Structure formats: C-alpha cells, structure tokens
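In: A predicted structure for the sequence below; I have some questions about it.
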Amino acid sequence: MNLTPIKGRWQHYRYLLLFLLLFAFIQPGTAQTTSDEFRTRPFLLAINRPEGSLAYTYLSLIYSEVFKRLNMAFEIKYIPLKRGFENVASGKLDGETTRVFTYQDSHPTLIRVTESLYSTNVSAFALSDVKLQLHGWNSLIGHHYKVEYPRGVYISELNLNKVVPPEHLSMIKTATQGIKKLLIGRTDIFIDDELVVYPLLDSLKDFSANTVHKIGVMQPVPLYMYIHEKNKWLEPRLSEIIKEMKDENLMKQYRKIVFNF
C-alpha cells in the first residue's frame, strides 16, 4: 500500500496546527506577563487621587502590604480617571487601585479581582443651609438643583445621567475644585466618595465662611482592584491576599490611622 499521500496530508495538517498555535500566541494585546517580568520592573497601578491626599495614603498602605505578600515591587501613578483607564486598557499600566463592581461590564480588557478591597459611601453634599435630604439616586428626580461630580467616576456618571437633566449636571476635574465651587455657590450639590470629601472639608474650612454638610447617601459601594487581562494569572493570589488582610482587620486599621474614623 502506498502511504505517501496519507503522510503528505498528515504533514500538511501538522504544519497548519503549528501555525494556528503560533498565531494564537502572537496576536497583539494577548501576550501575558510572567513573574519573571516583574523581577525587573514594578507592577504599575493607576490611582485617581493625587499624591498627598488621604485617599492616596490609604491606598498606598493597602497596596504596600499586598505587594509585600506577593514579594513584588509596585508603583502607584496618579492619573486622572479617564486617562488612567486608557493607560490600563491599552496595557501601558498593569492595573487600577479602585473601581466599582460593574466597571468590568463595559471594559472587557480589564479583570476584576474577586475580593473587594473595602466599602465606602458615594454621598451628596451641600451648603449647611440646604435642608434637602436625599436617599439614593432616584431621590434627585424632580429637583432642579445644579449637581456636580468628578469626571470619570463611573458609578456617578451612570446614575446621575438617568435622574438629573443635562442642563443641571456638570463634571469637575478634581474633588477639591468641586467643593470650592459648592462653597462659593456655583453649584448646589456635590457627589463623591465620603473618604475623599470629609478630609477636603477640613482642609478647606478657611476657604469660605460657608460650611458644607452631607445631605444623603446615594449608594454604599464596594471597591475592587482591576488588572489588565495580561496579568490575569495574578488574580487568584491577589484575591486571596486581600481576603487575608480583611480577615486580619488591616483595612479598618489603616482607615483609622489615615482618616481617624
């Protein structure tokens, strides 16, 4: 029996299989990092709070312990929210310090670390003479207040666009600018993370004779670390370490140290 045609076909299929396997590994954007790569460079994390802020300090304490347990170097880079996402989505940076649970739904190149870091409240703030009380996003329906929030805060953007008319809704680059505009009466309500706003109220108490108070919690929010898909091999260990730290009560200890509450 002449087996040459069969051998020829087998060689053809073998080369085709090898080509397909090679193609799968060299597609742009799909190459994974390895532990060896992080022996020569730090893991780069985007943060949306400026260096020197209490939120930056709090997250630095958390991630210092996380990466100590990973035995890896890391570096936190302050980048505004939108640009931070673009850098992480493209793989220029390795991850983001905090985002909400649903963030992954619209950002497919990012992987959410399963265990949340901690929870906070997204709350509404106004001048002390404003007697309005809010309870969740829908409580803004029907009002005509000028509402502002920091650009790139996904959960605020998602919900406020549903309940506040466009002509009454604005974004600001930083929370500091938002509180200052509130204090001088250019806006009526400012919405952001309590852990960011409360320290600012203390630091800006001499900026204006006006004072600001909380008028309601819009939503309690668990926050998660996100990593680029090329680093997905790290996710199980990151989740395990974060859970260990929460079980050891470290997140609350760091919060007490930094925020004193």
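Out: Arrived safely. Since the model is a prediction, treat every value here as computed from it, not as a measurement.
In: From here on, just use CA atoms for contacts and neighbour counts.
Out: OK.
In: Quick one: distance of the strand ranked longest in the chain to the chain centre.
Out: Among all segments of the chain classified by DSSP state E, the strand with the greatest residue count is strand 212-228. If you compare the mean C-alpha spot of strand 212-228 with that of the full chain, they lie 10 Å apart, counting by Cα atoms, centre = their mean, to the nearest Å.
In: out of everything not next to it in sequence, what's closest to Tyr226?
Out: By the measure of Cα to Cα, 6 or more residues apart in numbering, the closest residue to Tyr226 outside its immediate chain neighbours is Arg112, 4.6 Å from it.
In: for comparison:
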Amino acid sequence: MSRFIMLMALALVTNLSFAEKITLANGEWAPYLSKGLKHNGYISHIVTEAFAEEGIEVEYVFLPWKRGFEDAKSGKFEGTLIWGYNEERAKDFMYSDVVAQLGTSLFHLKDKPLTWDKAEDLAKYKMGGVIGYAYGIEELEKQGVLKVERIGKDVGNYKKLAAGRLDIVLEDTEVGHETLNKLNLADKITADPKTLKSRNYSVIFSKKSPNAQRLLEAFNRGLKKLQDDGRYQKYLDASRRGEYK
C-alpha cells in the first residue's frame, strides 16, 4: 500500500511539474487590464482562472497595444487580450467566446452638451481616440463619414478636451470616469447619457500558433465554468468596488 501511495504521489508531482504554460500579450486598460492592478485587473483574472480550470498556466507580457498585437500575430505569443472583432484581425487570429461586453461613451465638457441621435450625427464634432482601439464606428471612419484623431495614450485626449482642442473623447464608460478622477477633471468633463453600440471583446489566438484551436476550446470551457459558478460576476463586482487596486 505504501508503495502505491508513493507512486501516486510521484505521478501527481510529475503532472504538476509538466503543467502547460502559455504566454499572452496584454496591455494597459484599467480597470480591466493593468500590470499595476491586483491579478493584472479583473479581466486578466478571469482569463487566468479560465485557463487554470483546464490545467493551463498563463504568463502575461505587458506591451504597447500595437506591439503586443503584432508580436502575437507573428506567433511570438500564443495570443493577446482583449480585442473586438473585425474581419481584418480575423485573418490572423481565432476569437474566443465573449469575455467582456463594453460600450463607448462620448466624454465632453459639461458646459458644451452634445446633440446627436445616431453615430453619423457626430461628424460635426472633433473626436479623439486611441490608436488600435475599436469604438464601434470603424466602418463610418473607413467611409470617411467620421474622423477620429487617434493618439498613443488616452490621457492626452482628456487634456486636449479640457483645453478646447477636442469636442469629444471616445472611451469606455468606466475607464473614462476612472481617468477623469485621476486627472481631477470630473468637475469639468462628463459623459453623454447616450452611448455608442456596445462591443464584444475576446481573447484572440494567433493562427501562427499550432495550438491555437486547442487553446481556444480549452479557454472557452474554462470561461463557461467561471460564468456558471458565479466567479465571473464575483470578479466584476469586486472590480467595481475597487478591490483590484
């Protein structure tokens, strides 16, 4: 019996030591993703736990969004998080089930309210965004109906808005309010009550990775487990309470 127990213990140790490890490119997008947050933000926490359910350990490499995307595209990393769907990206990546559904708010000066009903009405405003971010109006940009001045970091957009050099900053609602508080601009800038169409975000896996399909399926299984047992909502609620700071 003792020999059997020893063999079982050895097998367990062996399995643990050979647990699969993967590397994903990550980016700064607090409160969802950030190197400076607990568990790297609640979305990173969800992704980590979903893979852990399938015996996969995740290491994150935080990079500027464009670089992380390109490195994952080339196969340097198995994938990257989190990204909205578009046909161009889908040529090089496989999309997981939806990890987050987010909407875009239109931040503006409180003394300069906006008037609009549909996205096309925003053509009369100077809008700012961040390079590589999807706001749900990309098709209108391609058609030349809307123009968005994009820069590398969102902070610069809010400063330009406060100085009157922009009319609108496009930003996820929760992210925008958090940034305004950090910059002490919440008394001057607010979000329009209406938001643009919500967008679905996923973990994307590089088609250059030979394990892309298997990792995609494993992640989706793990994500469903988190949703079913309540951990997904638990982590979201914790983030809203500021527990990841």
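Out: That came through, no problem. The structure displayed is predicted, hence computed values, not measured ones.
In: Please state their TM-score.
Out: Between these two chains, after superposing, the TM-score reads 0.77 (TM-score structural alignment, normalised by the length of structure 2); 218 aligned residues with a Cα RMSD of 2.9 Å.
In: mean distance, the longest strand of structure 1 to its aligned residues in structure 2?
Out: Once superposed with structure 2, the aligned residues differ from strand 212-228 of structure 1 by a mean of 1.7 Å; criterion: mean Cα distance after the TM-score superposition for structure 1.
In: Return the distance of the counterpart of the residue nearest to Tyr226 of structure 1 in structure 2 relative to Gly129 of structure 2.
Out: Mapped onto structure 2 by TM-score structural alignment, Arg112 of structure 1 lines up with Tyr95. To Gly129 of structure 2, Tyr95 of structure 2 is 24 Å away according to Cα to Cα, to the nearest Å.
In: try Leu24 of structure 2
Out: 25 Å.
In: Just to check, the match of Arg112 of structure 1 is in contact with Lys207?
Out: No. Using Cα atoms under 8 Å, Tyr95 of structure 2 is not in contact with Lys207, being 10.3 Å away.
In: where do the strands sit along the stretch 51-200 of structure 1?
Out: 74-78, 95-100, 110-112, 118-127, 134-135, 147-150, 169-172, 189-193 (DSSP state E, counting those that start in this stretch).
In: Turn those into TSV, including mean neighbour count and distance to Glu65 of structure 1.
Out: Compiled in TSV, the strands of the stretch 51-200 of structure 1 are given as follows (neighbours: other Cα atoms under 10 Å; distance: least, Cα to Cα, whole Å):
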stretch	mean neighbour count	distance to Glu65 of structure 1
strand 74-78	18	11
strand 95-100	23	13
strand 110-112	23	19
strand 118-127	20	15
strand 134-135	16	36
strand 147-150	25	29
strand 169-172	17	32
strand 189-193	25	23
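In: Make sure the residue nearest to Tyr226 of structure 1 is actually in contact with Leu223.
Out: No. Between Arg112 of structure 1 and Leu223 there is no contact under Cα under 8 Å: 10.0 Å.
In: Mind listing the shared neighbours of the two?
Out: When contacts are counted by Cα atoms under 8 Å, 6 or more residues apart in numbering, Arg112 of structure 1 and Leu223 have Phe101 as shared neighbours.
In: Out of the strands of the stretch 51-200 of structure 1, which gets nearest to Asp202 of structure 1?
Out: The stretch from those with the least distance to Asp202 of structure 1 (Cα to Cα) is strand 118-127; that distance is 13.8 Å.
In: What range does whichever helix or strand Tyr13 of structure 1 is part of cover in structure 2?
Out: Per DSSP states H and E: Tyr13 of structure 1 is located in helix 4-26. Under the alignment (TM-score structural alignment), helix 4-26 of structure 1 falls on nothing in structure 2.
In: That helix: what's the following helix or strand?
Out: Toward the C-terminus, helix 4-26 of structure 1 is succeeded by strand 43-47 as the next helix or strand (DSSP H and E).
In: What are the contacting residues of that next one?
Out: With contact meaning Cα under 8 Å, 6+ apart, strand 43-47 of structure 1 is reached by 56, 72-81, 84, 88, 93-98.
In: just stretch 43-55 of structure 2 next, same as before
Out: Applying Cα under 8 Å, 6+ apart, the contact partners of stretch 43-55 of structure 2 are 19-20, 32-33, 39, 57-58, 99-100, 218-223, 225-226, 232, 235.
In: list the contacts for the aligned residue in structure 2 for Ile241 of structure 1?
Out: Matched to structure 2 by TM-score structural alignment, Ile241 of structure 1 sits across from Gly222. Gly222 of structure 2 is in contact with 49-54, counting by Cα under 8 Å, 6+ apart.
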